[in-house]
Every structure is written in structure tokens, then in C-alpha cells.
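Visitor: Below are the sequence and a predicted model; questions follow.
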Amino acid sequence: MSQNTDHLIEKQLDSETVYEGSFITVTVQTVELPNGKLAKRDVVLHPGAVTVLAITADDKILLVNQFRKATNRLLIETPAGKLEPGEDPLTSAKRELEEETGYQAAEWKHFSSFYTSPGFADELMHSYIATDLTKSQQNLDDDEFLDVLHVSAEEAEQMVQDGRIADAKTIALIYWWLRERAREGK
């Protein structure tokens, strides 16, 4: 079903950088709306990121528990990280899995790419399913502190239900995993 959507497009007229950080840039953009009126849009420019649902041979997933200053709380998440400039997402996913969990995977499947907060940010996150894991060496960044958790399907579902897992990318991947397990009769 193809239809013309040109009547929905906002035309950017101007962009002012108001902040440049170590990996994000914040801009205020002036746009012309489809009705001809002008509006301002605050936009966070982000290099993109990856996340990995790593499934062990005993059918558990690897999650990380770490403090996230933006939320001012500990969050349980799938291993994740930002893309380096020009980096291939799969290369980044492999690096992040090993750095954060100390595991490597022989099998990789791209799950989905999605915008994390399209109302104000252009961050595109690439998610992967990793299987056939082998223990390697955890190699955290100097400013990274986390615990690795091995979680069963039942535990993961309960953690989402009771709010211990409140991260959207992690919830999406867990529910995909639960659906796949149900299809397989597990």
C-alpha cells in the first residue's frame, strides 16, 4: 500500500547547535510545518547504538545491572553501547557483548533497528540476537561499573512485570525471546 506522504513532511529552514558533548550534539531547528507555519524543534544528534540479547546454552539471557545517571537509578539492561564513528553495527555489538559480559558469540542475527526516542533524538539502535556463547574476558571501560546477570525466561518476564526491568530496548528483546520460546514449545 503506497501513498504520497509529502503532505506530512516538515522542511528544515535553519539549525543552531546549542551544545556539543563528548558524543551528542543538541540543536534547535526551525522548520516549516505542512500548513506553512514555522515551529522550533529541539533535536539531539546521536551516533547510533547497539544492543545484544545474548542467549546461553542453558537458555538464559545475559543482562547487565548498572547505574544510569539520567534516571538516577540502577537499570537492568541488555548489553549495549554507542557506535564509534563509521563503525559497522555488528562489529560494535560484538565488542560491547565481550566488553560488558566477558562472552563472545559464534552466531549473530540482526533483530531490528529502531529509533529510541524519535520525538527529540535521531539515535538509531541496532539490536542483535547472539547465541553459541563462549566465555572470554570482560573488559569494561574505565568509567563503566556493572554486574552481569544470567536470567531465565520466567525471571526475565517477572522482572519486567514488577518493574525491575524498566528499559524499553530490554523489554522489547525479552518479549521477542519469550514469543520465540513459546513458538518452539519451551
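Guide: Structure received.
Visitor: drop to CA atoms for contacts and neighbour counts, all remaining ones
Guide: Noted.
Visitor: For stretch 167-177, buried residues please.
Guide: Lys169, Thr170, Ile171, Leu173, Ile174, Trp177 (16 or more other C-alpha atoms under 10 Å).
Visitor: Could you do stretch 116-131 as well?
Guide: For stretch 116-131, by 16+ other C-alpha under 10 Å, it's Thr116, Ala121, Asp122, Glu123, Leu124, Met125, His126, Ser127, Tyr128, Ile129, Ala130, Thr131.
Visitor: for stretch 39-54, same thing?
Guide: Buried, per 16+ other C-alpha under 10 Å, within stretch 39-54: 42-54.
Visitor: Which members of those residues are the farthest-apart pair?
Guide: By the measure C-alpha to C-alpha, the buried residues of stretch 39-54 have their two most distant members at Asp42 and Ala54, which lie 34.7 Å apart.
Visitor: now, which of the buried residues of stretch 39-54 sits nearest Gly86?
Guide: Checking the buried residues of stretch 39-54 one by one against Gly86 (C-alpha to C-alpha), the nearest turns out to be Pro47, at 9.0 Å.
Visitor: Got another one to weigh against that:
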Amino acid sequence: MKSYEEKTIATNSIYEGKIISLQVDDVELPDGNHAKRELVKHPGAVALIPITDEGKIIVVKQYRKAIERAIVEIPAGRIEPNEDPKLTAIRELEEETGYGTHDITYLQSFATSPGFADEIIHLYVAKDLYKIEDPAEGDEDEFIERLEVSIEEAEKMVATGEIYDAKTAFAILYVKHQLNM
């Protein structure tokens, strides 16, 4: 079996930020040649598909500076150091939707942009939701609008580009085909 592994020869740290860091690695390729890889290091995140008793998906609309527009997404957030991803999902559900859950299930994990970033998102589905009287507040620099949409409405949002990110498009497909909604 052919090996595709690239061996790291040296790492040069370029930037250490609050959320990400950037490094340039010198690597040896499988054929013995050398190359540089620009890498974004990320602590990982969770995303969740909150489903109401009426079968609606709770999503949030927010502005994303990196793409200079507002998009509709499933709730998501960064994992804090040493935090269990399931606890991150429960925290993000409360902060972004004002709901708690009696039924949260891990679905799977996936890489968001493996060509240059090591970010892994852990995806959960949350059912049996309940409204929290005084929910924890979200990030002070996060301005979001909560929406409840049917799977059909969510599919239309993918088609029109309102839902534009991969994690949410993946979640909509998952709900439709795996949860048969």
C-alpha cells in the first residue's frame, strides 16, 4: 500500500490568536521532495441540530465577517480548553437558542477544511427541548436572530444561499435522509 504521509521537518509559528494560530510547516513528501504547508490550528468546535416537538429545526442568522454577509446556520461554537464536546453543545444550545435538552445524541465528527485547517466539528442532534427561563448569554460580540424552520424551508435556504456553510448544509442532508424528516 502506498504511503501518502507528509513528514514534518520544521514548524514555524506565525501567529497565536484567541481562536486560531497559524504555522508554516516544512514537509518531506512521499517522493522525497520538500514543500511548505500553511496551517491553521483550531481547538475544535461543536454544532447541533435542535429539533422542536413540532419537527422544526432551530437555526440562527448572523453576520460572518469572513464572507461579508449574514447567513443562516445551525447553532455552533468553539470547544473551550479541556471541555467535553457534549457539554459545549449543551452550552451553545442554551446561549444561542435559549433552550435546554433532555435528549442530546452525538452523530459524528468531520473536518471543515482539511486542506489548510485542523478544525474538527462534532455534530449532535438535540430533541426533547425545553425553554430556559433565564438562559446564559452568548458572546458579547455575537448578534444572532433565532428561527425555526421545517426541513423543506431549510432545503430552500440551501438552494437560495441563505444557508451557505458546509456544516449546516450537511446537517440538513443528515436530518432529511438519516432522521427521515
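Guide: Sure, I can see it. Being a predicted model, the structure only gives us computed values, none of them experimental.
Visitor: quick one: TM-score?
Guide: Scored by TM-score structural alignment, normalised by the length of structure 2, the superposition of the two chains gives a TM-score of 0.96; 179 aligned residues with a C-alpha RMSD of 1.1 Å.
Visitor: Closest one to Leu140 of structure 1 out of the buried residues of stretch 167-177 of structure 1, please.
Guide: Distances from Leu140 of structure 1 to the buried residues of stretch 167-177 of structure 1, taken by C-alpha to C-alpha, are shortest for Thr170, at 20.0 Å.
Visitor: Tell me which stretches of structure 1 form strands.
Guide: 11-20, 25-32, 38-45, 49-55, 61-68, 73-77, 80-82, 103-115, 124-135, 146-151 (DSSP state E).
Visitor: residue with max distance from the center of structure 2?
Guide: Farthest-out residue of structure 2 from its mean C-alpha position, per C-alpha atoms, centre = their mean: Gly32, at 35.6 Å.
Visitor: contacting residues around the corresponding residue of structure 2 for Glu84 of structure 1?
Guide: Alignment note: Glu84 of structure 1 maps to Glu80 in structure 2; criterion TM-score structural alignment. Contact analysis of Glu80 of structure 2 by C-alpha atoms under 8 Å, 6 or more residues apart in numbering lists Pro43, Thr88.
Visitor: any idea how far Tyr124 of structure 2 is from Glu80 of structure 2?
Guide: 17 Å (C-alpha to C-alpha, to the nearest Å).
Visitor: Also Glu73 of structure 2?
Guide: In terms of C-alpha to C-alpha, Glu73 of structure 2 sits 14 Å off from Tyr124 of structure 2.
Visitor: and what of Gln62 of structure 2?
Guide: Gln62 of structure 2 is 20 Å from Tyr124 of structure 2, by C-alpha to C-alpha.
Visitor: got the buried residues of stretch 39-54 of structure 1 as JSON lines, with distance to Asp143 of structure 1 columns?
Guide: Formatted as JSON lines, those follow (distance: C-alpha to C-alpha, whole Å):
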{"residue": "Asp42", "distance to Asp143 of structure 1": "28"}
{"residue": "Val43", "distance to Asp143 of structure 1": "26"}
{"residue": "Val44", "distance to Asp143 of structure 1": "23"}
{"residue": "Leu45", "distance to Asp143 of structure 1": "22"}
{"residue": "His46", "distance to Asp143 of structure 1": "20"}
{"residue": "Pro47", "distance to Asp143 of structure 1": "19"}
{"residue": "Gly48", "distance to Asp143 of structure 1": "20"}
{"residue": "Ala49", "distance to Asp143 of structure 1": "18"}
{"residue": "Val50", "distance to Asp143 of structure 1": "19"}
{"residue": "Thr51", "distance to Asp143 of structure 1": "19"}
{"residue": "Val52", "distance to Asp143 of structure 1": "20"}
{"residue": "Leu53", "distance to Asp143 of structure 1": "23"}
{"residue": "Ala54", "distance to Asp143 of structure 1": "23"}
